[in-house]
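S.K.: sequence? don't have it. structure:
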């Protein structure tokens, strides 16, 4: 197994030079994603055709029915692509924001150990701007494929599609108010990420503690705003998909999923950089601390998951239980296996794999757990979104293909951001403490 050594050298500039091999790997991931997406689309069209062939044709009436089935199949396919884009983009936007949240927490806590991974946190935020653009466009152009409450007439009394429960939320769920909230969340996250990045780069150039103290103040304000906007974004972007259902714990649940995914992404990037010969000042103690965070917050995610599930199960109120009924046996049991898989990969596996001290200090173990957590929480968002949007018309080829396209694009932007400055913030006041960190 690969082990990590401890260094006691002065910190020095360490510049990432992206290799052509890495760029080819990212493009290969995108290419494989496009191929999988095409195969998934073809498979969905063929499945629609098979279903269509089973319908008996009886004169003109049969032909009309046949055309209706074809139109429905195309509509389902378009909705599936739109929902999949929303799903993967939402996952990566959350991880990007968590990079800034993690860094801000380290600032306000005056933490020194994490300075060696600070530039990774800054680089994670590289997806925020493209992710924000994609999210806004998806809502404007494809909102009716994602959100039931955007359908025409649903809040209009006398309309055939009128829904009293949805109409009761009309003050909150309106197109312009929703769009303003979305843009506000993303702007706050993007502006504060940019500001902390600029302060960090200026600190590299000029030194001193001035930029550090400005970063602490900026981080404190950002954390307050993020605490509010992250919960509201979870209500808007995920919970309003199941517009009849609500949970007061849902904001914490979504944040826990984003948070542990962001820590896993930070640790995984650090491992790959270390194995490529970079981050020479990062040692087993840093990985141990990242491992403890993944271990602890996997348990926290499970705590929130169980608290939400147990209260709804115990009360057994129809308007609350419907959410879990859909995921546990609903739609001919299509989501049941994933419901249990979610618990295994997001709780049982990280809990058992990272339980010992040595496991957190071995890069091979940490790498496997990080990958499992990222796959697991992507699946967690799949389970949050698909039953409420696609019902029983879900699948995986299109969804995984789109996720791979997003992953490759995300890695290209991340690597570019990492290469723009030293991987070690050499003038950070706590850099020596981080270089000599022990646990």
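M.R.: Done, it's in. Please read these numbers as outputs of a predicted model, since none were measured by experiment. Numbers count the residues shown, from 1 in each chain.

S.K.: okay, CA-based contacts and neighbour counts for the rest of this
M.R.: Will do.

S.K.: could you check how many residues crowd around residue 224?
M.R.: Using other C-alpha atoms under 10 Å, residue 224 is surrounded by 10 other residues.

S.K.: try residue 129
M.R.: Neighbour count of residue 129, defined by other C-alpha under 10 Å: 17.

S.K.: and residue 62, by the same measure?
M.R.: Residues within reach of residue 62, counting by other C-alpha under 10 Å, total 13.

S.K.: again, but for residue 140
M.R.: 11.

S.K.: kindly provide the distance from it to residue 152.
M.R.: Here residue 140 is placed at a distance of 14 Å from residue 152 (C-alpha to C-alpha, to the nearest Å).

S.K.: name the helix or strand for the residue nearest the centre of the chain, please.
M.R.: For the chain, residue 91 is the residue whose C-alpha lies nearest the centre (C-alpha atoms, centre = their mean; 2.1 Å). Per DSSP states H and E: residue 91 is located in helix 59-108.

S.K.: please identify the helix or strand for residue 342.
M.R.: helix 336-343.

S.K.: ok, residue 131 touching residue 89?
M.R.: Yes: counting by C-alpha atoms under 8 Å, residue 131 does reach residue 89; the two are 6.2 Å apart.

S.K.: disregarding residues adjacent in the polypeptide, which is nearest to the residue nearest to the centre of the chain?
M.R.: Once flanking residues are discounted, residue 91 sits nearest to residue 378: 6.6 Å by C-alpha to C-alpha, 6 or more residues apart in numbering.

S.K.: could you check how far the one you found is from residue 268?
M.R.: Residue 378 is 16 Å from residue 268, by C-alpha to C-alpha.

S.K.: same thing with residue 77?
M.R.: For residue 77, the distance to residue 268 - C-alpha to C-alpha - is 34 Å.

S.K.: try this one side by side with the last:
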């Protein structure tokens, strides 16, 4: 790992940590502070008006309740920011490993030359999972209100949430989280271990073992990923549910993982590594970026259209809140995640041009971060959202940790899987 990567990672982590600490310290200290802030805001916009004595008490009670609501939202904001960034990068790494497992299970001939890049990205699953798990534990312990079902007072006065207590309770929730994260981390470690053993001396049993582990992971993943999406994201909006949600989250993390594989591959090639990687390999990665972007849009539109057409209040409320309070981001991310990749990557020649793939990849990653942002923020900070210091600092902090971990992982093994049976086919792949 180059000193440039180490320095860049350290700078990102330091700046991100300082900014996030500032985000926590700048949150209101009390409801009275929020009340004053709201009063000043109303005065600045000329919202002052005379009220009769009859309505004075009602207005005062309403203002107090609103101030408490805004106070809870603002206290949640830095927590929601770091949770969004941590979850996005963690699931990105899981998505990259899922792609690796698919290639192994399919015994693909074009991709083995990229396997070490996929393995390097997958090294983030364990540390990234630990960060997410710690944030979940802190939330369960009451350090924030990201998950309203953890508040006994809310559950006591909400029949819908009370009926879900058998599933949404702290011990069972954390047990499931440990199973998801532990299972993904263990299987990814096992596959990397077997892959690196083959560098020393080819052993057919190791090749077969990784094939079996890939199949086991994919079966486990297809179930656990859906449940993870219900727990880590959908349970934030506890009243709402969607049977498409697991697939929707999968498409987002899968295309993000593939995009990161392409970006890291192109970076390494630009630094003189992976000389056997040719434009055909990049072309195929870009095809997956294009195809899964279309798949994500199909799921987004299917979920949105069915709920919009049925117009059932308990389902539609999810989109009403996002269209009212997150209008620009909600529809903007669709343009970023669908229209931009469609217009650029539909051209076959563009899929072979590195700078175009890099530019499109960066846009895709930004778009899918915004997708996670729009999934998480409305249920945690409501209308009190803003992309400012806590949000940007959280991205920098987790991105710095991510870069350090994956490049450290890449440095621990040769960048080409030497004795992999299909490596010669991959080196001579042309499309």
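M.R.: Yep, that arrived. Here the structure is a predicted model, which means the values were calculated and not measured.

S.K.: TM value for the aligned chains?
M.R.: The pair, once superposed, lands on a TM-score of 0.89 when counted by TM-score structural alignment, normalised by the length of the second structure; 407 aligned residues with a C-alpha RMSD of 2.5 Å.

S.K.: ok, and the closest non-adjacent residue to the residue mapped onto residue 423 of the second structure from the first structure?
M.R.: Under the alignment by TM-score structural alignment, residue 423 of the second structure pairs with residue 431 in the first structure. Among residues not flanking residue 431 of the first structure along the chain, residue 115 sits closest, at 6.0 Å (C-alpha to C-alpha, 6+ apart).

S.K.: which residue lines up with the one you found in the second structure?
M.R.: Residue 115 of the first structure maps onto residue 112 of the second structure when the alignment is built from TM-score structural alignment.

S.K.: pretty sure that match contacts residue 421?
M.R.: No: Residue 112 of the second structure is not in contact with residue 421 according to C-alpha under 8 Å; the separation is 9.0 Å.

S.K.: residues contacting residue 224 of the second structure?
M.R.: residue 180 (C-alpha atoms under 8 Å, 6 or more residues apart in numbering).

S.K.: gap between it and residue 286 of the second structure?
M.R.: Residue 224 of the second structure is 27 Å from residue 286 of the second structure, by C-alpha to C-alpha.

S.K.: cool, residue 361 of the second structure as well?
M.R.: Distance, residue 361 of the second structure to residue 286 of the second structure, by C-alpha to C-alpha: 9 Å.

S.K.: and residue 333 of the second structure, by the same measure?
M.R.: From residue 333 of the second structure over to residue 286 of the second structure the distance is 19 Å, taken as C-alpha to C-alpha.

S.K.: looking at these two, which is more packed in?
M.R.: residue 286 (29 against 20).

S.K.: which residue, other than its chain neighbours, is closest to that one?
M.R.: residue 351 (5.5 Å).

S.K.: mind checking what that neighbour lines up with in the first structure?
M.R.: In the first structure, residue 351 of the second structure lands on residue 360 (TM-score structural alignment).

S.K.: again, but for residue 220 of the second structure
M.R.: In the first structure, residue 220 of the second structure lands on residue 225 (TM-score structural alignment).

S.K.: tell me which element that match is part of?
M.R.: helix 210-237.

S.K.: before we move on, what SS does residue 355 of the first structure have?
M.R.: Put simply, residue 355 of the first structure is coil when judged by DSSP: H, G, I helix; E, B strand; the rest coil.

S.K.: for the nearest residue in space to it that is not next to it in sequence, list the residues it contacts.
M.R.: With sequence-adjacent residues excluded and distances taken as C-alpha to C-alpha, 6+ apart, residue 355 of the first structure is closest to residue 295, at 7.5 Å. Residue 295 of the first structure makes contact with 350, 351, 354, 355 under the criterion C-alpha under 8 Å, 6+ apart.

S.K.: closest to residue 84 of the first structure among those?
M.R.: Among the contacts of residue 295 of the first structure, residue 350 lies closest to residue 84 of the first structure (C-alpha to C-alpha), at 26.3 Å.

S.K.: so that closest one belongs to a helix, correct?
M.R.: Yes: the assignment for residue 350 of the first structure (three-state DSSP) places it in a helix.

S.K.: before we move on, back to that, out of the contacts of residue 295 of the first structure, which is most surrounded?
M.R.: Busiest of these [other C-alpha under 10 Å] is residue 350, holding 24 neighbours.

S.K.: surely it and residue 300 touch.
M.R.: No: with contact defined as C-alpha under 8 Å, residue 350 of the first structure does not count as touching residue 300 (12.0 Å).

S.K.: residue 287 of the second structure versus residue 280 of the second structure, what's the distance?
M.R.: 10 Å.

S.K.: now the counterpart of residue 194 of the first structure in the second structure. Nearest residue, chain neighbours left out?
M.R.: Aligned counterpart of residue 194 of the first structure in the second structure: residue 189 (TM-score structural alignment). In this structure, residue 189 of the second structure finds its nearest non-sequential neighbour in residue 123, 7.6 Å apart by C-alpha to C-alpha, 6+ apart.
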